[in-house]
Structures are given as C-alpha cells and as structure tokens.
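Participant: The sequence and its predicted three-dimensional model are supplied below.
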Amino acid sequence: MIPPYFLLGTCGHVDHGKSALIKALTGFEGDTSVHEKERGITIDLSFSHLKIAERTLGFIDVPGHKSLVSTMVGGSFGFDAGLFVVDAHEGVKEQSLEHALVLSLLKIPCILVLSKADKCQDIEASKEAICAALKPYPLDILGVLACSVYDLKSIQALKNFLSTYPFKKRQMGLDLEQLFRLYVDRVFVLPGRGVAVSGSVWGGMVRKGDSLLVASLNQVVGVKTLHQHGQEVQKAGLHERVALQLQGVKAQDLKVGMLLSSKGYLRGFDRLDIELSTYDKDPLKHNQSVGVQIGTHKLNAKLLILEYPYATLVLDAPVFACYLDTAIISINQRVWGAAKILNPIVDLLKKPVKLPLLKALAQRDLKTAFSLLVRAHKKGFGLLSSMQRFGCTHQHALEIANTLEGVLVDSKDFVLYPKETLKSVLYTLKNIYAKNPQALLSPKSLNSKHSYISHHLANLAFHALAKEGFLKQEGGLWLLAHLELDKLQDKLQDKLYQMLLEGGLTPEAPYNLYDHLDTDRQMGDDALKALCQQKKIYRLCHNVFVAKSALDKAINSMLEILRVSGYLDVQLLKEKLILSRKYAIAYLEYLDKRGYTHNEQGRRTLKNPPQA
C-alpha cells in the first residue's frame, strides 16, 4: 500500500522563523540561493519533505515578504493544510494578516505555530492575543502549538502532531478532481536529459509515459519521467509535489503559470462569470481594474458588476479555468479577496437569465442551471464541455439532464433541447417538402443544412412525420409518403445535370447543389457517378464537376489562347475566361492529364494538340 501523501505549506510574516522551522523538522536548508542567503528571506518557493509514521508530508516554504505575496499565493493553491507561523514574541504582523486572508479564501485548514517561543515570557497571553487578531478571518485552525528551534521537545511535539493528525485531502467533491491539472511553478533544464517543470497536482493522476497538453500553447507533450523529492516515481496524484521531465517541447517555450492538463477537456476563455468574496475589505467597483491569480498564472482584468457579489471578469488573456476554481483578486498588488468561478464558459445571456444561472451555480444546483440554459438555448445546449463548465463527467451530466421535464436529451451528441425545438424542426421539414416535393433527406443531410439539428433530433422529427402519414422511409432516406424512390432518383439525375449545364464553366460545388435540391449527399454522389459513367459530365478535381459541353468549350478556348499567345498560365486563363483561381487550375491540370500541354513551373506550352 502506498503511504498517504499530504502537502503542507508554511505561511506567515517575514522573519517569523518559517524556514528555520522547516529545517528543524526536515533538516532541509530552504534558502539556498545567494540572494536568499544575503537578504535572509525566502524569495522563491522551496520544497522539502518528511517521511513519518507511514505518511509522507511534502512542505512548501512560501516567502513572507510583502513584495512576494503573489509567490505565496501561487504556492498555496495545492496545500492540504498550512503551517501558519507567527512569532510568539512579536505577534501578528502585516503579512501574517495577508497570509491569513489567503488561507481563509482558499479554505485551507492550518496549524497555528507560535514560533520563537523561547523569547516569549507569557506564551498563553501571546496565544490569546494572536488568536484574537486572527478572529476576523474564518480560519479552520486544527491545532495551536508553541515551538522553538532551540527546544527539541517542542519540535518533537510538532512532529508528533503532524504524524498523527487525521489530515484529509482538500477536495470539493466534484468529478473535476479526476482531471489532471498542474500549474507550472518552475521551468528548468536537466543536463543531458532535457526540459522539466514542477508544480503541485490539482487533480487526477499523472503517470510516466502520459501525454499531456500545454494548454496555452495547444501543444501535446510526453512525460518521460516523474520525480518527487529527489526520487523517481511512477505516478503522482492530488496535492502532491512533482517534477515532470517532458519531451516534445522546448524550455524557452514554457513559462511559469502555464497549465498542463489531460488533452480534450479544457478551452481558453477571456471572460469568467464569478462570485466575489472577501473579509474586512471595501467592495469592488464596476469597471475596476484588478489583478487575478489562478495557481501560478497571473494576469489583469476589468471587473463588470452584474449584481453584487456576482460579476464578470474581462481578462487580458485567455485562461483555462474550471467550475468552482478560486481566483485570488488583488488591488495594487495587495490581496483583496477571491473570485469563485461559476461560469468558465461565458454565454451571451441577458442579465435576467444570467443572474439566476449564477445563483444556481453558486449553490451547486446543476439541475436548475441546466434548466435555465436549455430554455435560453432554443437551438440546443451542449454538454461536451461539462467537465470544465460544471465539474462533472458526461455521464453525470446526462444523469442530471434526464431528470429535467420538458427537455429532449440527445445522449449521443450530448445536446439538450427544449421540447418546443422539435416543433420548430417539424415546421422546417414541412416547409422543405412543400417547396420541393422531390426532396430526399436523411438526418445527416438535414444537419448539413441546419447544424443545430442533431441526428437524434432529426430522427425524432422524421418519425413523427411518418406517424402522421406525411413521410416514409425508403433506402435510408425520407420522402413524401405518396412518392417512389426510384422515380425520384431519375429526376435527381436530370436536375443535377441541368444545374451543372446552367453553371457553365464555373458550376457550384456538388454539396451546394445537394443543399439546393434538398437531397442526401450519398444520394447526390450516386447521381453524379451515374452522370459521369454516361459521360454527360466530367470530374476535373475533387470538388469540380462540369457538363461535357462546358468542358469542350473550355478546351477549345484554352487551345486557341495557346496558339495565339504561345503559352498559358493561371493568370492569363483567369483574365481570358473570367475564372477564379480554383477553376483555372482545375482546367489547366485537365489539359495536362490529356497530354495537350507541357507544364514548366506553372507555365503551359502546347505539346500535343488534338487532331481535328
């Protein structure tokens, strides 16, 4: 059995002894860079671990300096719990309060560690004062321990607490937690091995050999190896620190803040509908500029208030956020509060519809949210992005959808329709057959004419009209009940031939003709094939079919141009016969295939003129 892994982070004011505490617990010297040693503060995130009592505790030591709060925020998103360190002698300071705000906004439980206890004359009074100062923030404090790095008994007491406390993975209970996500906090090159990134796993599992998507690059990369606290591992899961050695990407293309995820689930959007929250801060204003941070990804945004606390963030770059993700909001580089992301895929909905939707999403009432969205999308509401948008799998989304009244559920294409949409499709079909009694339709051809009509919805409509005696199905096609398929097929050939004749040298593409004739594409292709076999029409290239009389005219005209001008190219043919480039190329290549011309870099000369 793999021992449980919990990720803990040290937080608190600068010089309150966070790094010294980690060194006393793990023996790890966190402040290793020259600048950190010179300044005596943690500048970057540092990482260590402790294997104790059949569990592994990963530690992230975040900086406590005021100017480095965004680094602290970036490290905090993956915490299962925090070691909130306050100097017992100095008490709560400015960054103690800002870190307490972040922990409370991210709902991270914490162990309150009163450090430098050897310098405090009245530890109980200090504890009371510190707890009172933190009272405005609804912190989930798991325990309060006084420590000194010079008192080994106090360090051992903290170790005992960490080894026995029943920590839990910080989860929201969404299917989304099955989806692998990791925001990069470091990019580095391993000598002789290639590029690697590190971060904390937000969800799912990553394994050696996996393929992942670098979301903002839309680039797939391979995972060559995984490393965790200096050891190669086969996999890493929720809220675990991990370094990934990647293949298929260059180090210079990767940046801190980029998201790695499983392919096929997430799309980027530059708008997010949100719910704002904070403690002891003034409300934000409409159209205010704010800083936004999701994991290690930092960007700027304009805030559009809908009805406080509901708002829309207009971001300066796309983000790949998901339902109920938390974004930290800052003003002038100071933490203001948080934005709970309710709608990561923003619809163009009017306020009277959007507000009830956001309120339902805030309550995690997906049934009501689905009902509102279906009513707002008369031509169908898709569930393909259900993992990103609602935090649930397709199957879970369909289970919710099937409980809704007045809704048609297409479980194959994952689309929901209000029942009134079926009436609209019936009306559309009757109009088609009224205007063109020779129409030969299928679900596929109807979808090509009206993309919102899925195959499932089309079949419902066709069968409803068959039940009325209006249509019948024959050979996979739907035709008026009193007509015969073989006679319609003959008429289809005649109509196609006539339309190609009328098109002259530049007839429309076959699929456009099929749409005009309200016929299924396979049926149209069969008719074209028959006309080609009868040599009534000729295929010049993939999408260009012309009547024989038009082709003969084109050949004669081209040969005449060749005789007069001595050469022929695309530009000359466009000018002489008033053709688009597509048709000009098709006719020239036909001449080449017939052996009439010699082609040298696009310039044709007469090679073998046809005999009279």
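Facilitator: Here it is on my side, so go on.

Participant: alpha carbons only for contacts and neighbour counts from here, please
Facilitator: Fine.

Participant: and the gap between residue 149 and residue 184?
Facilitator: 32 Å (C-alpha to C-alpha, to the nearest Å).

Participant: Sketch out the strands for the stretch 101-250 of the chain, chain order is fine.
Facilitator: For the stretch 101-250 of the chain, the strands defined by DSSP state E, counting those that start in this stretch occupy 110-115, 141-146, 181-183, 186-190, 194-203, 206-207, 211-214, 219-228, 231-233, 235-236, 241-247.

Participant: An error on my part: the question was meant for the stretch 501-612 of the chain.
Facilitator: 537-541, 544-547, 597-600, 603-606.

Participant: Pick the most buried one from those.
Facilitator: Ranked by mean neighbour count, the strands of the stretch 501-612 of the chain are led by strand 544-547 with a mean of 22 (mean count of other C-alpha atoms under 10 Å).

Participant: starting at the chain centroid, how far to that one?
Facilitator: 43 Å (C-alpha atoms, centre = their mean, to the nearest Å).

Participant: Counting by contacts, list what it packs against.
Facilitator: helix 485-503, strand 537-541 (3 or more C-alpha pairs under 8 Å, 6 or more residues apart in numbering; DSSP states H and E).

Participant: Which one, of the ones you listed, ends up nearest to residue 451?
Facilitator: helix 485-503 (23.8 Å; C-alpha to C-alpha).

Participant: Just send the strands of the stretch 101-250 of the chain back as TSV, with distance to residue 78 and mean neighbour count too.
Facilitator: Shown next, in TSV, are these (distance: least, C-alpha to C-alpha, whole Å; neighbours: other C-alpha atoms under 10 Å):
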stretch	distance to residue 78	mean neighbour count
strand 110-115	13	25
strand 141-146	18	16
strand 181-183	9	27
strand 186-190	15	15
strand 194-203	6	23
strand 206-207	15	20
strand 211-214	19	20
strand 219-228	15	18
strand 231-233	19	13
strand 235-236	13	20
strand 241-247	9	23
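
Participant: Put this next to the first one:
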Amino acid sequence: MKKVVTIGTAGHIDHGKTSLVRKLTGIDTDRLKEEKERGMTIEPGFAHFFLDDYLISIVDVPGHEKFIKNMVAGAHGIDGVLFVIAADEGVMPQTEEHLAVCEMLGIERGIVVLTKIDTVDEEWLELVEEDVKDFLKGTFLEDAPFVKVSSKTGEGFDILKEELKRLAESIRKQKEESFPRLPVDRVFTVKGFGTVVTGTLSGGRLSKGEVVEILPSKVESKIKNLQTAGADVDVAFPGQRTAANLTVPKEKVHRGNILTLPGILNSSRIVDVTFALSKTATTIEKRIKVHFHYLTLMAEAEIVLIDRDVLNPGERCFAQIIFDREIYPVYGDNFVVRTISPGRVIGGGTILHPLEKKRYRKKFAGVFMKKLKALSGGREDAFLEFVKEMEPLKIELLPQLLNISPDNARHFAQKFEKAGEVVVSDGLVYTAETFGGLVEKALKIVEDYHSRYPVAKGINRETLKSLLNVGDELFLRILSSSGLEEERKVIRQKGFVPHLDEKFLNLKEKLDSELRKGGFSAPSLDNLREKLNISSEDFYTLLSFLKKEGYKTAGEFLLSPEVYRKIERRTVDLLKQKGEITVGDFKELFNLSRKHAIPYLELLDAEGVTVRDSSGKRKLNV
C-alpha cells in the first residue's frame, strides 16, 4: 500500500492555488457553480495524484477573507502545506492570516511556492523572493524549500514534485495510537447510494461495515462503503482523505459533525488550553469573545486568561475557553480563534483539559496554574494529574483525556500501576496514596470494631465494604494488602479471638442474673435489652457471642446453657416414659405458659431432640 500524505494549500485569494493543484493533479477543485462564476474557491476542494511510492492528497482551501472559516476547516489534519504567494503581488493580508492559521494548527512542514512567475520579469521576481523570505523569518517556513512555478507554462513543476517527494519522505506515518475521528467537511448524496460524508481521518482506522456515532446528535450509522483517493476500500487509515457512505439520511449529519466510535467521546462546554496570541493581533485583556475553530466546527466562545490580565501579541499563556454549546474536544488537539467582528485570526493553541467542570476564578489561580503546568507536560504528567483531579478516574475517559485508543488507555494505566504510582480496579484508577489510605482506613475500622465489640468475631464484610465505598475487586485488594482475614463473610485482624472485656463481662453478669430470676420462664430479648439498658448493636453483639457459648434463643426468649440442658434432659426422660407428649404435657412438666412452651418445643425440634408428628405430638428423634 502506498504511503498517504495529505497536503494543504494556503495563501491569498487569486494567488493561483487552485490552478497549481489542477496542474499537479489534473483535477479541478472548484466544484461549486458559484466558485466557477466567481473564479475563486469558497469551499475546500480535494484532489490527489501518485508520486512514486506516495499517494499525495491535496486540500485546496479558499483564500478570500470572507471564507477564512472554510480555510481553517480544510487545513485540519494536513501533514504539510504548499504556501502559495503570487509573484505579481507578493505578501498580502490573507497570506499573513493563512500563515497564522498554519502555525496555530501545529503544521510543521511546508514548501513555499511562488506562482505566476510568467507574469513578472527577473528583477521583480528577485525583489518578491527577498521580501517573502523576510516575511517568513521566525516561522516554521523560514528554512522551507522555495520553488518558483508557472501553472500556465509548467515551469518549475518538476522541481516542485521533487520537493513534494522529499516532504513526503520526511513525514512520519501517523500512528494509530488514538481512536478514529472523521471531522465532516462535506455532506452530499449520491444517487443509488445515499448519504456520503468526507473528511480527513485521524487517530485510528475506520472499516467498511463498522458502526459509528455521529456527534453531537449521537445518531448511530453503519458505514456501507468507504473510499480513499476515489477508490473503494475496506479500511481507511489515519491521514487519508476519506469518504464514508452512511445509512442515515443526509439531514442527520452536517458539516462540523464528528464520526467516531460509539460512546467514546463526552461533551463539554469548558476547556483549559494553552493559547498563543498572533504577532499581528492586538493586545487582549482578561477575556474576549471569539469564534472558535476546531476540526471542521465553528462555535462562539469566550477566552478567559488565567495566568495574567493582559496578553500581548506574540505571547503565550494558559486560558480557559467557555462555549455557547456542547462540543466534543480531545486532549492535544489544536484550534484557531478569530475575532467576531471584524473576523480576523488572532491566535490559537492546544487543548489541555477537554472535560473541565470548574469555571476559572482568580482566587483559584494557583490551583489552576499548578494543574495546567502538569497537563502541559505531556501525556504521562497529564495522566497523573487527571487521576488526582477526577479520582477515582474512569478508564473509559482516558481516550478523550489523553487522545489515545481504548486499548492504549488500559495499557497506559497498567504501566503506571506496575510502577507503583496508581492502582487500577473495577475500571477505575486511584493514586497509590489513596489506595494506601484505604488500606489504613480498613485497618482502623476493624481495629475500632474489635475494640468496641471484642465479643464479636469481626465486622461484617458488606458493612466494611460500604464504609470504604469501594467495589468488590478493590475491596479484595485492600484485604490482601492489609493482612486482614475473612471467614464466613466476617473480617477480623489476623489472630484475633473474640473475648469478654470488662464492659461485656459486666453486661453478661447482669444478663445471667435476669435469666436466673426467670427460671424456666425465660425473659424475652426485648425485656433483657431493656433491663441491661444498652443499644441494640451492643446487645446483639453480646448475644452473638453468647450463642457460641451455648446460650439458645427459642423464639423471642433466651435460655442459658444450664436451663436448656435441664429442659432437654427432663423432656427426654418424659418421652422415654410415655413414648409421646403433647404441648399440654410439656407445659405441665415445666409449669409454662403456651407462649413459652411452643417456641421451646420448636427449639428441641430444631436441635434434633424431638420430632413432631402430624397430630402435633412430639416423639424422641431416634
């Protein structure tokens, strides 16, 4: 497969960009009737040609100041630029503006093309060339190749193709380290096929038959067919100009929309960014309303300066941008901003926090500065900062927060876990400090429980998990790291043995005294708790301990081991004499009311001493 390189044109209106593309590719990118009539490009046009081992896709953008927003949309996703300046006019207003756009979008490679050389003499050409080189000093095009051409005579095009080949060779193939996004720059219908959208694919591959989500509508569509460079393909790769045939009506998708994997992007109205003010702009103070150009979208927004009150031309700062609508931003993406009136490009920058929830306030300047410095330090620093801020951080947010694929997001988190900096559990990421704090909290809760209820084996598993507010997987890891033991859903310190401390010894003595007073007519549990004057929790904790010591509950009554053994022995003796007994016989034997007799007999049944027949009589269980 040939390596695909996407090149954009840039330059002032009527400087020969479209003629240049037509001469290179044989394709006329002026596709609208209005463009033909005006003789200028309004919408971005697209062409391609093969150059040895490369497929060169060209995006021809409009040069007129009225259509600068279309130029920004077309310039998204390009690998390099043909920066076009006409020899008969030299540097013009849109020349400056297009250069600013290219720099703000992070374009790093290009070729300076001096067109219409057939219209000027050598002396003029030398003057223009010198002027252009002065203009480009200090920019990414300062040392770029300089080619002089005539689209009319063909002069210089062999040299231009050689330089394009060198440019293509210098461009590293886009890694598929992120997820696929196709920002829509054109929507149309093809008879017999239906809706078709086009854009420059970035991040990851798209496949024929795949289901994608259209944002912001969140409508899902199947990709019926894919084309790159005019040919049907099963897979489109990052960096390719891509046409996707969708299953939804044309009305369901618009320019500025994004096609991506379902459920991977979240909307936001606030982003934190690095922002650079163009050298040709005027000073701005504190905040300013702008048109925000991002991918193929334009939205109204307000820029709020964070680390200063005044930003001068050529300076860079941290800023927050607040939008008039929900957008779908991604970490590391570049953007361009224009003033609302007049519509001039004044700067651009890079998105650092795509899912910011807090609006900037000056009193929080220190907090914001610390956060944004970390986010601007690269993916690894950004990851740790996002974990701290959004803890526990959902792994499913990492593709958007770090501009990486879902698989890479998991690997990224696991790498930091192996380094001991985070803990990953139940799809959530915690800092190592937080996990350590949870372990300490678990130990303290269990220690306090043992201290408060020494008669209990330990704390209930679900109670401890609820107090820690963690999922099953993380809870098990906390237990493993803490050295706590679990037995029958009860958590205890290693080696802990239930025992009676002074408090519970006193309570037991009082309880035993009440049981002795009752004799065979045992007091009820409620009556006992009232007599002891203790909380339900303390009472039932003591009761749980006593049951392990041989105390029995019969319905609502509590029997001491001694009383129960007497009841069992006398009942067995009576049954050996009579063979069977009634409830009345049992009542008479112990001088009991029916209220006590029935639960006592049911306890003997449960203990396997007696068995009840169909008539209600008891016999020995032999």
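Facilitator: Everything's here; your move. Because the structure is a prediction, the values reported are computed rather than measured.

Participant: Of residue 149 and residue 184 of the first structure, which one has the most company?
Facilitator: residue 184 (26 against 19; other C-alpha atoms under 10 Å).

Participant: Hmm, residue 255 and the more buried one touching each other?
Facilitator: Yes: in this structure residue 184 of the first structure lies within contact range of residue 255 using C-alpha atoms under 8 Å: 7.4 Å.

Participant: Just the helices from the stretch 201-350 of the first structure, written as ranges.
Facilitator: Ranges of helices within the stretch 201-350 of the first structure: none, based on DSSP state H, counting those that start in this stretch.

Participant: Surely residue 13 of the first structure and residue 100 touch.
Facilitator: No: using C-alpha under 8 Å, residue 13 of the first structure makes no contact with residue 100, being 10.1 Å away.

Participant: Enumerate every residue touching the residue nearest to residue 168 of the first structure when sequence neighbours are not counted.
Facilitator: Nearest non-adjacent residue to residue 168 of the first structure, counting by C-alpha to C-alpha, 6 or more residues apart in numbering: residue 80, 7.0 Å away. Taking C-alpha atoms under 8 Å, 6 or more residues apart in numbering, we find residue 80 of the first structure in contact with 6, 7, 8, 108, 109, 167, 168, 169, 170, 239.

Participant: Pull the number of nearby residues for the fourth one.
Facilitator: In terms of burial, residue 108 of the first structure registers 22 neighbours under the definition other C-alpha under 10 Å.

Participant: so how far is residue 414 of the first structure from residue 264 of the first structure?
Facilitator: In terms of C-alpha to C-alpha, residue 264 of the first structure sits 15 Å off from residue 414 of the first structure.

Participant: the more surrounded of these two?
Facilitator: A direct count of neighbours by other C-alpha under 10 Å for residue 264 of the first structure and residue 414 places residue 414 higher, at 20 against 10.

Participant: Now do the same for the more buried one: its match in the second structure.
Facilitator: Alignment note (TM-score structural alignment): residue 414 of the first structure maps to residue 428 of the second structure.

Participant: if I read this right, that match contacts residue 395, doesn't it?
Facilitator: Yes: between residue 428 of the second structure and residue 395 there is a contact at 5.8 Å, judged by C-alpha under 8 Å.

Participant: Surely residue 538 of the second structure is in a helix?
Facilitator: Yes: counting by DSSP: H, G, I helix; E, B strand; the rest coil, residue 538 of the second structure is located in a helix.

Participant: Could you find the closest non-adjacent residue to it?
Facilitator: Counting by C-alpha to C-alpha, 6+ apart, the residue nearest residue 538 of the second structure is residue 453, at 7.5 Å.

Participant: isn't the one you found right next to residue 541, touching?
Facilitator: Yes: judged on C-alpha under 8 Å, residue 453 of the second structure makes contact with residue 541 at a distance of 6.9 Å.

Participant: So for the two, which sits in the more crowded spot?
Facilitator: residue 453 (23 against 17).

Participant: OK, contacts around residue 334 of the second structure?
Facilitator: Residue 334 of the second structure sits in contact with 104, 105, 106, 294, 348, 349, 350, 351, where contact means C-alpha under 8 Å, 6+ apart.

Participant: Same check for those residues, but in the first structure.
Facilitator: Listed in the original numbering, those still in contact in the first structure are 105, 294, 348, 349, 350, 351 (both residues aligned by TM-score structural alignment, their matches' C-alpha atoms under 8 Å).

Participant: ok, now which ones touch the first one?
Facilitator: Residues touching residue 105 of the second structure, when contacts are defined by C-alpha under 8 Å, 6+ apart, comprise 75, 76, 334, 335, 336, 348, 349.

Participant: mind redoing it with 10 Å?
Facilitator: 72, 75-78, 99, 294-295, 333-336, 347-350 (C-alpha atoms under 10 Å, 6 or more residues apart in numbering).

Participant: mean deviation (superposed) between the helix or strand containing residue 69 of the second structure and the first structure, please.
Facilitator: Using DSSP states H and E, residue 69 of the second structure maps to helix 68-75. Mean deviation of helix 68-75 of the second structure from its aligned counterpart in the first structure after superposition (mean C-alpha distance after the TM-score superposition for the first structure): 0.5 Å.

Participant: which residue numbers in the first structure go with that helix?
Facilitator: Under TM-score structural alignment, the match for helix 68-75 of the second structure is residues 69-76.
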